[in-house]
Each structure stands twice: as C-alpha cells, then as structure tokens.
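Q: need coordinates for the below:
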Amino acid sequence: MELFKNMQNGIFGGNMGIGNTIKKIRLNRNMTQKQIAEGIIGQGTYSRIERDQLQVDVELFAKLIQKLNISSNEFFYVHNNYSATEQQIIMQEFRELTIISPDLLKIKINRLEKFLNKTPLTNLNKIYIAYQILVHYINGGDKKNIHLQAKALWEEFQRLDNWYIDDLILLNSLLFLLPLEIAEEITTTALKRIRYYNGYEKDLTYLEIFFQIDLSVIYIEHQEYEEALSKLNCIEIKYKQKMSYQTLAGLFFNKSICYLFLNEQYDEEFSKIKLLLEIYGDSSLLNMLQHNFEELRLQVEQVNL
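A: I've put the predicted structure just below:
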C-alpha cells in the first residue's frame, strides 16, 4: 500500500502536470472532453483533471489513456518533453549492457545510487544488487560468494507470483552466474512467462532468444557440447528470421565451438560468420570472433597432443 501511495503521489499527483499533457493529446486527437470522459467520469470532473486540479489514481489514468489510444510508456515520454525519464534511462542502460567493464559499471552504479537516494521505493533496487554482483564477478571476486549472491536474488524472484519484463531482463543478465540446474529452471519458467506477453505492444521474441542462447553457452562451459549444439540448432531453425546479425553471428560462433570440441567439421559454420559479417561490413566483430576461435582451436590442439 505504501508503495502504491508513493507511486500515486510521485507519478500521478497534480503537481506533475499530467492533466495538461492529457489535454494536449486529446486536442491532437481531435476529441472533446465529453468523448474522453464518457463512461468513465463526469465531464466536469474530467475538466478539473485537465486543469491539474484533481489527482488521478492509477485505475482512472489507465482508462483515460486507453480512450486516448496511447500507451503509458508513450504518454510519459511525451509528458517528459519527448525524452525518457531518469528511471527509464537507467533501465534502458541495463537492458543494453553487453560489454562489462569495471569503469562502465562504476559509472552506471553511481548514477543509480543518486537516483535511489532520491527515490528509494522503486523496482530499481534489484538492478542495483545485480550491478553489485557483476562488479564482484568482473573484479575476480570469490566465485562461491558470487554464486550465493546471484542465488539469493533468484530466490527473491521465486517468491513472486509474476515476473515482468524488467524482471526477465535482470534474470537473463545473471543467468551465467548460477548453477546449470538453476539456469535451466529459470529459462524454462522465463519462456512460459514471456508467452503471457503475446499480443503486447512490444515483441519480446528477443528475450526468448537471449535466454536460450545464454543457456546453450552455459552448456558449453559445462562441456555438454552435444546438448548445446542441439539447442543452438533448434534456436536457428525457430528464430533465425527474428535475430539481429550480431546475435546470429554469435550463434554460428557457438555452434563452431561445439563442433570443434566434438572433433567435427566447423568450417561451414565459420564460413557463415564470415559471409554474414562481410555483408554487414562489421570487420571488428569478425576479427574478434576469428581471434577468439583461433585461441580456442590452439588450446584444443595442445590438449590433443
């Protein structure tokens, strides 16, 4: 209840001026106050909302923006002068975190700490914990302790009835820090939860792909190459048309690794990487993958001598 009050006062309070934004959108839709208010509230009450004289609760706000045919995300983007809020920016940065470095994590943690000092009641607290775990990992902290921290965060999610998009993104970012059996459990559950979002305004297929590819990488780390290869083949068949070229190149790379360790031919998979990245002109990614694969190939040769 306290969290709801905080959200109500912080987001839906009259001092935020959301009534003026509702008015601007209504006028741009060529709709009257009567058309918006009809079946929801009286026109006089609605008029007070547009003048920011009446606080709007969550339920009423949802009904009004539905009449305006606009999502809450787009509404607040418009309301914030066509820019993301601080919370949205922080979450977006976490979603797009691909390269993990101590300096980059420090910058992101500092920004998040400042935000949490101003707004302590927020779902970003779990993101802060995730960042701390990643810092310990990248700095070579005790692996057992890192696994315990990641597992403790997972246990919190197990107590929740539902996972939302940000929760799924967070769990995906920590998947490689958890034991294989837990990673499998999370992936299975996540795929079921993602299906709840069929028909949602944003296609979440990318999350299905990430969970399954990341799980295949964990299989590779556990030297379960046949299992990893089987999953990668299934992913390629089902999602190839939906994948970015970088993700698809990564899939071919992981398949090449499996074939390498299974002492099977990998040239065909690696030729796909070269062709794909040459088409997109991404020589830096191609050079990095070639370098990494050559190092692995030499390691395998040394073991087999």
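Q: from here on, contacts and neighbour counts on C-alpha atoms
A: OK.
Q: burial of E294, as a residue count?
A: Residues lying near E294 (other Cα atoms under 10 Å) number 12.
Q: how about residues contacting the host helix or strand of it?
A: Per DSSP states H and E: E294 is located in helix 283-304. Contacts to helix 283-304, defined as Cα atoms under 8 Å, 6 or more residues apart in numbering, come from residues F253, I257, L260, F261, I273, K274, L277.
Q: and what of stretch 268-275?
A: A249, F252, F253, K255, S256, L286.
Q: from these, pick the one nearest L97.
A: Comparing the contacts of stretch 268-275 against L97 with Cα to Cα places A249 closest, at 18.3 Å.
Q: could you say which helix or strand contains that closest one?
A: Going by DSSP H and E, A249 is in helix 245-261.
Q: tell me which residues in that helix are buried?
A: Neighbour-count burial for helix 245-261 flags 245, 247-261 (criterion: 16 or more other Cα atoms under 10 Å).
Q: what's the answer for stretch 278-289, then?
A: In stretch 278-289, counting by 16+ other Cα under 10 Å, buried: L285, L286, L289.
Q: OK, contacts around E113?
A: E113 neighbours (Cα under 8 Å, 6+ apart): Y128.
Q: okay, buried residues for the host helix or strand of it please.
A: Per DSSP H and E: E113 is located in helix 102-118. By 16+ other Cα under 10 Å, the buried positions in helix 102-118 come out as L105, I109, L112, F115, L116.
Q: now find how far off-centre it is within its chain.
A: 18 Å (Cα atoms, centre = their mean, to the nearest Å).
Q: buried residues in whatever helix or strand L3 lives in, which are they?
A: Following DSSP H and E, one finds L3 within helix 2-11. Using 16+ other Cα under 10 Å as the test for burial, helix 2-11 gives N6, M7, Q8, N9, I11.
Q: SS state for the residue nearest the centre of the chain?
A: Residue closest to the average C-alpha location in the chain (Cα atoms, centre = their mean): I169, at 3.3 Å. The three-state label given to I169 by DSSP: H, G, I helix; E, B strand; the rest coil is helix.
Q: compare with the first, here's sequence two:
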Amino acid sequence: MKNKDFKAFTTGETLKKIRISKKYTQKFVTEGIIGQSTYSKIERGEVEPTYSKFMSLLKRLDVSPEEFNYLSKDEKIDTREQIVHDFFLLNYNDSSDLKNIQTRILTYLEKNNDYVLQDVAYICEALILINEKRDYEQAIIYANKVWRRLEQFDRWFLMEIRLINTILFIFPIETAISISERIVSILEEYQSRESTVLLNNIQINLALQLIRNKEYEIAISHLNKSIVRLKEKQNYYLLSFAYIRKGIALDLIGETHAHTYIEKGLTLTKTFDEPKLYEGFLIEIEFYTKKSWPQ
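A: Okay, the predicted model is just below:
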C-alpha cells in the first residue's frame, strides 16, 4: 500500500516530502550541490532542477530515481505503470493472463493515448494467436505494428528493449539474431540491475536463436557469459535455461559432457515446483537433440 504522506505531483513537492520525513534541513541537502535559495524555489515548484543537480540531490537523500518516480506518481500514472509491470511478469504461454492484461489496456486506452500500452496490446494479441492457433502468420502482423514504431528510433532504451524482447522469436531467425546482437551491445554499456536482468534474458534467448540457426559455438559463447553473471547473482531460475541450452548446443557439436549441463538445468528446474516449465524443457531438449530425457 502506498504511504499517503508521499502522494505528490511535482518534483519539488516530492523532494520536500522525502527531506522532511528524514528530518534533513535544506542546508544539509543542498550543501555543495545547489544554492539553498534556489532549492527553496524548487520545493515550492517555482523552478525545476537540472538533471545533474536532481541526481545529486537524490544521492544526498539516499533515494534512487526509481523510488523517487514511485513516490511522485499520481493515481493515473500508477494504473498505467502497474499494467506495464504486470505484463512483464506474465507467463506468455498463458492466454488467459494475456487476455486479462489486454482488457485492462483497452479500458485504459479508451480515455488515454499511450504508445507503449498500445504496443503491449498488439504483443498480447500476437502471443494469444500463437498460443491458441499456432498462427505465426497473423501474429507477425501484430508484431510488425510494434516493430514499425520502434525501428525508427535512433537508439533503444530499456523500455523499447523489453518490448522487442517479447516478440523477437516471432521474426525470421536472421532478423531476430541481428536485432538481439544489437540489443546485447547496447545493454553491455549499462551497469544497472534492470539492464543486467534484460541482458541475461536476451542473451539466453539469443542463444536459442543461434542454435536454431546452427551457430552453436557463438551460442555457447553467449551462454558462458550469462552463466557467470547468473551464478554471481544466484539467479537459479535463468541459470536453468542457460545450462539446458548450453547442454543442447554442446550435444549438437558432439561434446560428450553435454548431458551434465542438461542434467544440471533439469535438477534446478525441479526445485522451482513448476511442472509446466520442466515439461517445456523436456520438449525443447528432445526437439533439438532428438533424444529423450531424463536418460
């Protein structure tokens, strides 16, 4: 539940709420960053801080940009961002969840224009078509509606990358690989938690695309990088994907120790108590290796 004491609608109001809650003086918050008189005007909403000053103030207040954004939201923004948040947590193989999100989006769009939510609605439709009808021909029509907007951008930021990641598998393999490699090069420049999560997801999915394209050594190279990061962060869920796909790639180039990675991945998956995920892995392994598991 949101703390009503923090419900604010301007940068200055939110900064003031945070400062007062921590019992900090304006002098403490502004020292070495900005003039106190200028800061007073910011809190009163008379001026806006520059980006660099704003970031320095947040650092002094020990508040991240994400937390500040959360604290400054109004109800309308909360509704929109909650939909986006819920969408990226979905199991995209579950059509009922996708339809629920799609309904929420369409209700929101009746009163608001929003490019991102319109993209998400198209993505939901594409995924539903694949889940229920295996209709990739129609699904790519909706995926292309999203792609036509995003391909015009000079640079993709994290939101665009997250959207693209959900539809990559719908595109022809060469296109998907090209886009994924471009995304990986962008994300490797970032140092944030969110970018690392995205990088791991996309690199693991890219590895599967490379396997489909018989580029096994390149797939293994990407997976090795992901495995190091995932073990460091103890992200065992994604690590199971990385192990299994590395095992598949190793099997396809004739490496005898391939089974050890597949078995590691399946063993990890059992700990998650997600039988559908386990079954999905068995299908994926058999499809690519032409071998039944467990052996």
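Q: just flag the most distant two among the buried residues of helix 245-261 of structure 1.
A: Y245 and F261 (24.6 Å).
Q: where do the helices sit along the stretch 1-150 of structure 2?
A: 11-21, 26-30, 36-43, 51-61, 65-71, 75-88, 95-109, 115-133, 136-150 (DSSP state H, counting those that start in this stretch).
Q: give me the helices and strands touching the third one, please.
A: Here helix 36-43 of structure 2 touches helix 11-21, helix 26-30, going by 3 or more Cα pairs under 8 Å, 6 or more residues apart in numbering; DSSP states H and E.
Q: could you do the last one as well?
A: Helices and strands touching helix 136-150 of structure 2, by 3+ Cα pairs under 8 Å, 6+ apart, are helix 115-133, helix 158-167.
Q: just name the most buried of those helices.
A: helix 115-133 (a mean of 20; mean count of other Cα atoms under 10 Å).
Q: now do it against helix 136-150, angle only.
A: Helix 115-133 of structure 2 and helix 136-150 are oriented at 170 degrees to each other (axes from the mean of the first three to the mean of the last three Cα atoms, to 10 degrees).
Q: wait, what's in contact with the closest residue to Y39 of structure 2 other than its chain neighbours?
A: The spatially closest residue to Y39 of structure 2, leaving aside those adjacent along the chain, is T30, at 7.1 Å (Cα to Cα, 6 or more residues apart in numbering). By Cα under 8 Å, 6+ apart, the contact set of T30 of structure 2 is Q36, Y39, L57.
Q: how far away is the aligned partner of the last one in structure 1 from F61 of structure 1?
A: Read that as L57 of structure 2. Applying TM-score structural alignment, one finds that L57 of structure 2 aligns to K67 in structure 1. In this view, K67 of structure 1 and F61 of structure 1 are 10 Å apart by Cα to Cα, to the nearest Å.
Q: any idea what C124 of structure 2 aligns with in structure 1?
A: Aligned partner of C124 of structure 2 by TM-score structural alignment: Y131.
Q: count residues in the vicinity of the equivalent of S244 of structure 1 over in structure 2, would you?
A: Using TM-score structural alignment, the partner of S244 of structure 1 in structure 2 is N235. N235 of structure 2 has 14 neighbouring residues, counting by other Cα under 10 Å.
Q: what do you get for K231 of structure 2?
A: Using other Cα under 10 Å: K231 of structure 2 sits among 12 other residues.
Q: that one against L238, yeah?
A: No - between K231 of structure 2 and L238 there is no contact under Cα atoms under 8 Å: 9.6 Å.
Q: so K63 of structure 1 is in contact with I40, correct?
A: Yes - counting by Cα under 8 Å, K63 of structure 1 does reach I40; the two are 7.3 Å apart.
Q: which of those two has more neighbours?
A: K63 (16 against 13).
Q: what do we get in structure 2 for T189 of structure 1?
A: Checking TM-score structural alignment: T189 of structure 1 goes with R182.
Q: quick check: which element contains that match?
A: helix 173-187.
Q: other residues contacting that helix?
A: 161, 168-169, 195-196, 198-199, 202-203, 206, 209-210, 212-213.
Q: residues near L64 of structure 1, how many?
A: Neighbour tally, L64 of structure 1, other Cα under 10 Å: 20.
Q: actually S216 of structure 1, sorry about that
A: S216 of structure 1: 26 neighbours (other Cα under 10 Å).
Q: aligned against structure 2, show me the partner of it.
A: Match for S216 of structure 1 (TM-score structural alignment): A207.
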